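Engineer: compute the structure for the input listed below.
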Amino acid sequence: MYGNDTMYMLFRLHHTLYERILSAKVNARASEEKYRALNHSDPPDLYARFLEVLYNLLDGQIDNTRFEDECRAAIGTQSYVLFTIDKLIYRLVKQLQACAGDEVGAKLQQLHEYEVAKGAGGYVDMVYQANACALMHDDSLYRIELLAQQPGEGVLTVQLMEGGPEKVEVPAAAMESAFLEYLWHFLHSPPAHATDRAHVFLARNVRKASSSTSKRGRSKEDEERAALESVLILNGLECKLSCVTSKVSYVLDTEDYLLRHKKKRQPKSAAQALSHKAQGTGGTQGLADRSQRAARRLRRYQQWISAGVPPASSS
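Structural biologist: Okay, here's the model as predicted:
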């Protein structure tokens, strides 16, 4: 199964505890052999005596000083590694509580049960690892595996997995059967009838971009090509497809953008500005017509003022 730091610490503490208990058992058996060789009689069960003293320490019936003395008497000088075994047990219990309240650990446990329920035919380790990496994000991921050697015996191995979900390559054969069938039909289905390609740019934007270099008689493709001059286009948007849920999601920090550099405007002289204004209003005749209309509006305004204001009375 795959686990996180919390689960790794639990297995490490469990391993350390049983290493110390195994040390107590081995040294107790060695002390019994020495007692049997010297006294030619069966010695007391020193390992059982050690477990009894340990339970009394955990229950608070004896203190640490008496526990150390009992360990030296039962096991010998190698009992120094057992003097802090109570603190190790308390630390293991706290770690168990942390694992019980860890949401990520619970999700990893549910994922393990889901993968095991598939059986030998549906279980794919690469898919399992990719799903575990998706749950862990940037946190450390551990592979915890029990290697069976003999019936009832085995070796527990813990391996720190390098990389994240972006470095886990799931082979095509590891896809879900339903998704693989859908993908096969999609790739082998005949293409749909061709339709007219939608225009990328609005017509007014094409005219505006190519107005400075437009010439009569140019084709529509030439105008679109001229509109792309001095344009920077970057297609960097990425998406990923889940082989399990068939959902598409965009990758963070990826984007598409289009940038057009505007041309610098050249300053115009006063004569050019006047000529351009005259051309925009119809030339010299247009200026004369505007002057006449302005004069007529001024006369009508003055007449309206004169008609609306009564003459001043003489005193």
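
Engineer: alpha carbons only for contacts and neighbour counts from here, please
Structural biologist: Noted.

Engineer: what residue is smack in the middle of this protein?
Structural biologist: The centre of the chain sits closest to residue 137, judged by CA atoms, centre = their mean, with a distance of 5.4 Å.

Engineer: who's in contact with it?
Structural biologist: Contact partners of residue 137, counting by CA atoms under 8 Å, 6 or more residues apart in numbering, are 164, 165.

Engineer: same question for residue 140.
Structural biologist: Shown in contact with residue 140 (CA under 8 Å, 6+ apart): 4, 5, 160, 161.

Engineer: of all those, which two lie farthest apart?
Structural biologist: 5 and 161 (11.9 Å; CA to CA).

Engineer: what is in contact with the two at once?
Structural biologist: In contact with both residue 5 and residue 161: 140, 141, 142, using CA under 8 Å, 6+ apart.

Engineer: mind giving me the packing neighbours of the helix with the most length in the chain?
Structural biologist: Ordering each helix of the chain by length in residues (DSSP state H) puts helix 5-39 first. Judged by 3 or more CA pairs under 8 Å, 6 or more residues apart in numbering; DSSP states H and E, the packing partners of helix 5-39 are helix 46-59, helix 85-100, strand 141-150.

Engineer: to compare against the first, here's another:
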Amino acid sequence: MDVDEATGAPKKHNGVGGSPPKSKLLFSNTAAQKLRGMDEVYNLFYVNNNWYIFMRLHQILCLRLLRICSQAERQIEEENREREWEREVLGIKRDKSDSPAIQLRLKEPMDVDVEDYYPAFLDMVRSLLDGNIDSSQYEDSLREMFTIHAYIAFTMDKLIQSIVRQLQHIVSDEVCVQVTDLYLAENNNGATGGQLNSQTSRSLLESAYQRKAEQLMSDENCFKLMFIQSQGQVQLTVELLDTEEENSDDPVEAERWSDYVERYMSSDTTSPELREHLAQKPVFLPRNLRRIRKCQRGREQQEKEGKEGNS
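Structural biologist: Predicted structure coming up:
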């Protein structure tokens, strides 16, 4: 967020100071904000399906941005090494217009330096979302900058649109709003995180928070999200909780089922009439019966050929 250096107030896109959004005000005093900048801390959040899907989409977005950013950094390093080698070994200083591919007119010179590939990529994504460029132009520009590594960002606009739709579900769905309100309420009780070394002291509060979340999300999945910040890195763990009520089976039905299984497994309960019927006409699977008849015909054919040979 841009901040006015003179007043410290947030700036709008047109440079005019504005108040922070409501979501910023709601979450400004949460455990996550208080623990920001600290190490060996965690934050706890119980969410439903819509919140979980949003988190997964957000993770995919971050992974794609990281892939593109890492590729841009690698290309910058390769370009610098190549220019350094040409300057030290060949004694020449080359700029971007001296590329052999450009000199042979195999490609047009780009208006963007390799050092600005990642910022240019972000600008293209914004232009694509705003409808200022079409998808084919966007993909061609990405291929020209990131070559075979550009495919990961081809559907960036669809991913961002899915995230926006998921955010709309979060702010409009009643259960999602209740999940957020529950988190804010439990944060005031100290049940949403803190120092890792003192987590056991909050076990009762966190258990109460979990029971309330499971009761709230009894009709859908309940996920336990933990944001753990340790050694300068943030790790997100996800656990699917079992919110189904443990209903014991009806004793009468259980006894009937047990008797049925026992009779089925025991041969002593077979009536004499049934045994006599099975002895006269045994029960076979059709495929086994066909296999036996085929073997019998083959054996009879061999015996017949043997008799003809002896005669």
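
Engineer: surely residue 232 of structure 1 is in a strand?
Structural biologist: Yes - the assignment for residue 232 of structure 1 is a strand, going by DSSP: H, G, I helix; E, B strand; the rest coil.

Engineer: where along the stretch 151-300 of structure 2 do the helices fall?
Structural biologist: 156-172, 174-188, 203-216, 251-265, 272-280, 286-310 (DSSP state H, counting those that start in this stretch).

Engineer: any chance of those in a markdown table, plus mean neighbour count and distance to residue 24 of structure 2?
Structural biologist: Compiled in a markdown table, the helices of the stretch 151-300 of structure 2 are given as follows (neighbours: other CA atoms under 10 Å; distance: least, CA to CA, whole Å):
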| stretch | mean neighbour count | distance to residue 24 of structure 2 |
| --- | --- | --- |
| helix 156-172 | 15 | 14 |
| helix 174-188 | 17 | 13 |
| helix 203-216 | 16 | 23 |
| helix 251-265 | 11 | 54 |
| helix 272-280 | 10 | 78 |
| helix 286-310 | 11 | 71 |
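
Engineer: out of the ones you listed, which is closest to residue 70 of structure 2?
Structural biologist: Of these, nearest to residue 70 of structure 2 by CA to CA is helix 156-172, at 16.5 Å.

Engineer: where in structure 1 does that closest one fall?
Structural biologist: Here helix 156-172 of structure 2 aligns to structure 1 at residues 85-101, judged by TM-score structural alignment.

Engineer: counterpart of residue 155 of structure 1 over in structure 2?
Structural biologist: Using TM-score structural alignment, residue 155 of structure 1 lines up with residue 235 in structure 2.

Engineer: what's around its match, how many residues?
Structural biologist: The tally of other residues near residue 235 of structure 2 (other CA atoms under 10 Å) stands at 11.

Engineer: return the distance of it relative to residue 43 of structure 2.
Structural biologist: For residue 235 of structure 2, the distance to residue 43 of structure 2 equals 11 Å [CA to CA, to the nearest Å].

Engineer: which residues are common contacts for these two?
Structural biologist: Shared contacts of residue 235 of structure 2 and residue 43, counting by CA under 8 Å, 6+ apart, come down to 226, 227, 228.

Engineer: quick one: which of these has the most company?
Structural biologist: residue 228 (21 neighbours).

Engineer: my guess is it contacts residue 41, does it?
Structural biologist: Yes - using CA atoms under 8 Å, residue 228 of structure 2 is in contact with residue 41, at 6.0 Å.

Engineer: distance of residue 56 of structure 2 relative to residue 218 of structure 2?
Structural biologist: Using CA to CA, one obtains 22 Å as the distance from residue 56 of structure 2 to residue 218 of structure 2.

Engineer: thinking again about what came up before, which position in structure 2 pairs with the residue nearest to the centre of structure 1?
Structural biologist: Counting by TM-score structural alignment, residue 137 of structure 1 lines up with residue 218 in structure 2.

Engineer: returning to what we had before: I'd like the helices of the stretch 151-300 of structure 2 as TSV, with distance to residue 150 of structure 2 appended.
Structural biologist: As requested, the helices of the stretch 151-300 of structure 2 are arranged in TSV below (distance: least, CA to CA, whole Å):
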stretch	distance to residue 150 of structure 2
helix 156-172	11
helix 174-188	35
helix 203-216	41
helix 251-265	60
helix 272-280	71
helix 286-310	56
